[in-house]
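**Student:** Need coordinates for the below:
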Amino acid sequence: GATLKQGQRYWYYYIIDGYHVSHDPARESVTEPTTSRKLNVLDIPSAKTTAQPPTEAAARASAKAARHERRISSSTVPKGRSLSPSQIKSPRPTRPTETSTIRSESYHANVEQLSRKMAAAHLSEQESSEEESSEEDSDA
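**Tutor:** Take a look at the predicted model:
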């Protein structure tokens, strides 16, 4: 019952610390229309039944069909109502406060300070060439 079937498309997201919902931005994703939740896409390839090398015409037709299928499947979005986070079966975190430093805004002041410092910094061509020559002198 819980195995993935070949030739099917599945959608998934991550639950962090037991209740934070997230997705992997580095992977293909779609937006679920009812909750506006971003879901990653997992396409399970279908089983190949033929072991013979395809002819050139068959290869072109197959490539065209795959492009068409990809175009159609990328626009498909999961339909229906999604589960609420309380209904999702996921492992409970062993240390739920471990990511609290990442979620907190404690680094915000440092980023603002660094941004101001970088915005105020100005380098001219002369300063840049002086730094390069001093680096060359220190290498010798």
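
**Student:** only C-alpha atoms for contact and neighbour calcs from this point on.
**Tutor:** OK.

**Student:** how deep is the closest residue to Ile16 other than its chain neighbours tucked in, by neighbour count?
**Tutor:** Distance criterion Cα to Cα, 6 or more residues apart in numbering; nearest residue to Ile16, sequence neighbours excluded, is Ser22 at 7.2 Å. The number of residues packed around Ser22, counting by other Cα atoms under 10 Å, is 15.

**Student:** and Leu39, how many neighbours?
**Tutor:** Residues near Leu39, counting by other Cα under 10 Å, number 24.

**Student:** for it, helix, strand, or coil?
**Tutor:** Three-state call for Leu39 (DSSP: H, G, I helix; E, B strand; the rest coil): strand.

**Student:** just checking, it touches Ser29?
**Tutor:** Yes. The pair Leu39 and Ser29 passes the contact test of Cα atoms under 8 Å, sitting 5.3 Å apart.

**Student:** got the buried residues for the helix of greatest length in the chain?
**Tutor:** In the chain, ranked by residue count with DSSP state H as the criterion, the top helix is helix 56-75. The neighbour-count criterion (16 or more other Cα atoms under 10 Å) identifies no buried residues in helix 56-75.

**Student:** where's Arg71 relative to Ser138, distance?
**Tutor:** Between Arg71 and Ser138 the computed distance is 57 Å (Cα to Cα, to the nearest Å).

**Student:** sorry, back to before: my guess is the residue nearest to Ile16 meets Asn40, correct?
**Tutor:** No. Counting by Cα under 8 Å, Ser22 sits too far from Asn40 to count as a contact (9.5 Å).

**Student:** where along this structure do the helices fall?
**Tutor:** According to DSSP H, the helices that the chain contains are 56-75, 100-103, 108-120, 125-139.

**Student:** For the comparison step, fold the sequence that follows:
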Amino acid sequence: MNTPIQPKAAWLKKIKWDEHGLVPVIAQEAGSNDVLMFAWMNREALAKTVELGEAVYWSRSRKKLWHKGEESGHVQKVLEIRLDCDEDVVLLKIEQAGGIACHTGRHSCFFQKFEGDAQEGDWQNTEPVLKDPSDIYEKAGKA
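**Tutor:** As a prediction, this is how the structure comes out:
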């Protein structure tokens, strides 16, 4: 029987939550070690992530829990959860379903690379769109 983890569990108290009760989270792909995305979690999201073995984040824009892949199908299976030395950043080692983590249809959210110098530099797209976002989010009606 899988007993839900209470958001006030002792292990959650070790984390240094910000003034909004959030902690930054980095999702890193196991194997390639690619950093796929950055998001936020509250206590409930982290407890739910541990309970399900899949990434659940806190959406600041929607002000609700966001189970990664609930609309796109691009679920993140969590293999490891790590806490940094300052205890204020969480790292998820994940397996990314469908190879797409970004809502733009790319493998990683970090697809823009700065090239050039301080005067003439600009951001360049370095990863292709693997799937058109309108195809991914067609049922949900948003990209």
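
**Student:** Got a TM-score for the pair?
**Tutor:** The TM-score (TM-score structural alignment, normalised by the length of structure 1) is 0.23; 62 aligned residues with a Cα RMSD of 5.3 Å.

**Student:** Could you dump the helices of structure 1 into TSV with distance to Arg9 of structure 1 added?
**Tutor:** Formatted as TSV, the entries for those read as follows, by distance: least, Cα to Cα, whole Å:
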stretch	distance to Arg9 of structure 1
helix 56-75	8
helix 100-103	32
helix 108-120	39
helix 125-139	54
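
**Student:** Nearest approach to Ile15 of structure 1 belongs to which of these?
**Tutor:** The stretch from the helices of structure 1 with the least distance to Ile15 of structure 1 (Cα to Cα) is helix 100-103; that distance is 14.0 Å.

**Student:** Neighbours of Ser29 of structure 1, how many?
**Tutor:** Going by other Cα under 10 Å, the residues that sit close to Ser29 of structure 1 add up to 20.

**Student:** With Leu65 of structure 2 instead?
**Tutor:** Leu65 of structure 2: 17 surrounding residues under other Cα under 10 Å.

**Student:** ok, it touching Lys48?
**Tutor:** No. If you go by Cα under 8 Å, Leu65 of structure 2 and Lys48 don't touch, sitting 9.4 Å apart.

**Student:** Can you pull the residues that touch both of the two?
**Tutor:** Val56 (Cα atoms under 8 Å, 6 or more residues apart in numbering).

**Student:** if we can go back for a sec, quickly note the distance from the residue nearest to Ile16 of structure 1 to Trp11 of structure 1.
**Tutor:** To Trp11 of structure 1, Ser22 of structure 1 is 13 Å away according to Cα to Cα.

**Student:** Kindly report the same for Lys117 of structure 1.
**Tutor:** According to Cα to Cα, Lys117 of structure 1 and Trp11 of structure 1 sit 43 Å apart.

**Student:** Name the residue in those two with the higher neighbour count.
**Tutor:** Set side by side, Lys117 of structure 1 and Trp11 show unequal neighbour counts under other Cα under 10 Å, the larger going to Trp11 at 15 against 10.

**Student:** Residues in contact with the longest helix of structure 1: which ones?
**Tutor:** Defining contact as Cα under 8 Å, 6+ apart, one finds that nothing outside helix 56-75 of structure 1 touches it.

**Student:** correct me, but Lys77 of structure 2 touches Ile94?
**Tutor:** Yes. Under the criterion of Cα under 8 Å, Lys77 of structure 2 is in contact with Ile94, at a separation of 5.4 Å.

**Student:** So which of the two has more stuff around it?
**Tutor:** It is Ile94, of Lys77 of structure 2 and Ile94, that has more neighbours when counted by other Cα under 10 Å, with 24 against 19.

**Student:** so how far is Val23 of structure 2 from the spatially closest residue to the more buried one that is not a sequence neighbour?
**Tutor:** With sequence-adjacent residues excluded and distances taken as Cα to Cα, 6+ apart, Ile94 of structure 2 is closest to Val78, at 4.5 Å. Noted for Val78 of structure 2: a distance of 17 Å to Val23 of structure 2, by Cα to Cα.

**Student:** what's the answer for Ala45 of structure 2, then?
**Tutor:** On the measure of Cα to Cα, Ala45 of structure 2 and Val23 of structure 2 end up 10 Å apart.
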